[in-house]
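> Below: sequence and its predicted model.
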Amino acid sequence: MRTNFDFSPLFRSSIGFDRMIDLLESASRVDAADNFPPYDIAKLGEDDYRISMALAGFGQDEIDITLERNMLMVSGQKSGEESGQYLHHGIAGRSFQRRFELADHVKVAGAKLENGMLTIELKREIPEEMKPRRIEIAGAGKGKPTQIEAEKHAA
């Protein structure tokens, strides 16, 4: 059983979370999923991910990978019809478009097509200024105490 959630109260009480709320809304209204082409998403390490897609029959020149903002899009278009009469046509050669929403600071490290498998390597790279850092606490025994001077008035 599927229930629809109303996220409008979140818009009234939060600022700057529009993208996250939009993601929640789009995830809650998932349509009947098109399962072509089949794919896997694997977490390889703390900050490393891999998307593997089975693209039998597609050549490197028939696949397009684009990254715009946080949206990774993989699309494929067969170049032409093959000649011949099929007795059974089980290998799907139809055009496709698959989208993956990437988190902030996730970058595409590389992609390769080998033996009908497209592999896209992803890496999360958090900028230095956003990483946790230790703040040194000055105490009575450490360093020189700062003295605040008052303004001097002529008498």
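Structure received.

> only C-alpha atoms for contact and neighbour calcs from this point on.
Noted.

> got the residue ranges for the helices in this protein?
Using DSSP state H, the helices of the chain run over 8-13, 18-28.

> could I get those helices as TSV with distance to Lys131 and mean neighbour count?
Below are the helices of the chain laid out as TSV (distance: least, C-alpha to C-alpha, whole Å; neighbours: other C-alpha atoms under 10 Å):
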stretch	distance to Lys131	mean neighbour count
helix 8-13	28	10
helix 18-28	21	12
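
> Included below, for side-by-side comparison, is a second structure:
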Amino acid sequence: MRHVDFSPLYRSTVGFDRLFTMLDSLAQPDQGQTYPPYNIERTGENTYRITMAVAGFDETELTIEAKAHVLTVKGEKSEEKAEGSEFLYRGIAKRAFERRFQLADHVEVAAASLKNGLLHIDLLRSIPEAMKTRKIAIAAEPVNAPKTIETQVNS
């Protein structure tokens, strides 16, 4: 399994939850699974995309569920038998799969699409207003204007 090192990006996200690590890690029981292959990419400041190669599956054979910070993608291929033919060699995988992704806090699935055998799952990180950085004004006492001291002139 390939692993992408996001450690150079951590320097610019001090104190921020490790979003990249959480997206990159799979649920522990599935670590040896390599099918179907996938990519995780950052498409904007708060948007991400998971792309899975699911050639041969159509949208009715795929299910996507998000529950308790876990995104689950399942594929079950229905066995189709063509009458009057038999396979001499079968090299195209038609196996069922289940792939799980651990999502970071405040990340939710925005959309999913299937095009040319690639399943695209768009993710959106929406931080609540209460957790966003806000600028706090500093109140200061007004500075007193300089006073003019009058002197008496004796004549």
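That came through, no problem. Here the structure is a predicted model, which means the values were calculated and not measured.

> if we can go back for a sec, including distance to Ala140 of structure 1, could the helices of structure 1 go into CSV?
CSV is the format used below for the helices of structure 1 (distance: least, C-alpha to C-alpha, whole Å):
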stretch, distance to Ala140 of structure 1
helix 8-13, 43
helix 18-28, 45
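
> Please identify which of these is closest to Gln60 of structure 1.
With distances scored as C-alpha to C-alpha, the stretch of the helices of structure 1 nearest to Gln60 of structure 1 is helix 18-28 (30.9 Å).

> Strands of structure 1, start to end?
39-43, 48-54, 63-68, 71-76, 96-101, 106-114, 117-124 (DSSP state E).

> any chance of the ones you listed in TSV, with distance to Arg29 of structure 1 too?
TSV is the format used below for the strands of structure 1 (distance: least, C-alpha to C-alpha, whole Å):
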stretch	distance to Arg29 of structure 1
strand 39-43	21
strand 48-54	23
strand 63-68	23
strand 71-76	18
strand 96-101	15
strand 106-114	25
strand 117-124	26
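
> Identify whichever of these lies nearest to Ala27 of structure 1.
Judged by C-alpha to C-alpha, the one of the strands of structure 1 that comes nearest to Ala27 of structure 1 is strand 96-101, at 10.8 Å.

> just to revisit the earlier point, so for Arg124 of structure 1, which of the helices of structure 1 sits nearest?
Nearest to Arg124 of structure 1, of all the helices of structure 1, is helix 18-28, at 18.0 Å by C-alpha to C-alpha.

> Against which helices or strands is the closest one packed?
If you count contacts as 3 or more C-alpha pairs under 8 Å, 6 or more residues apart in numbering; DSSP states H and E, helix 18-28 of structure 1 packs onto helix 8-13.

> against structure 2, where does the helix it packs on fall?
Applying TM-score structural alignment, one finds that helix 8-13 of structure 1 aligns to no residue range of structure 2.

> Great, nothing more from me.
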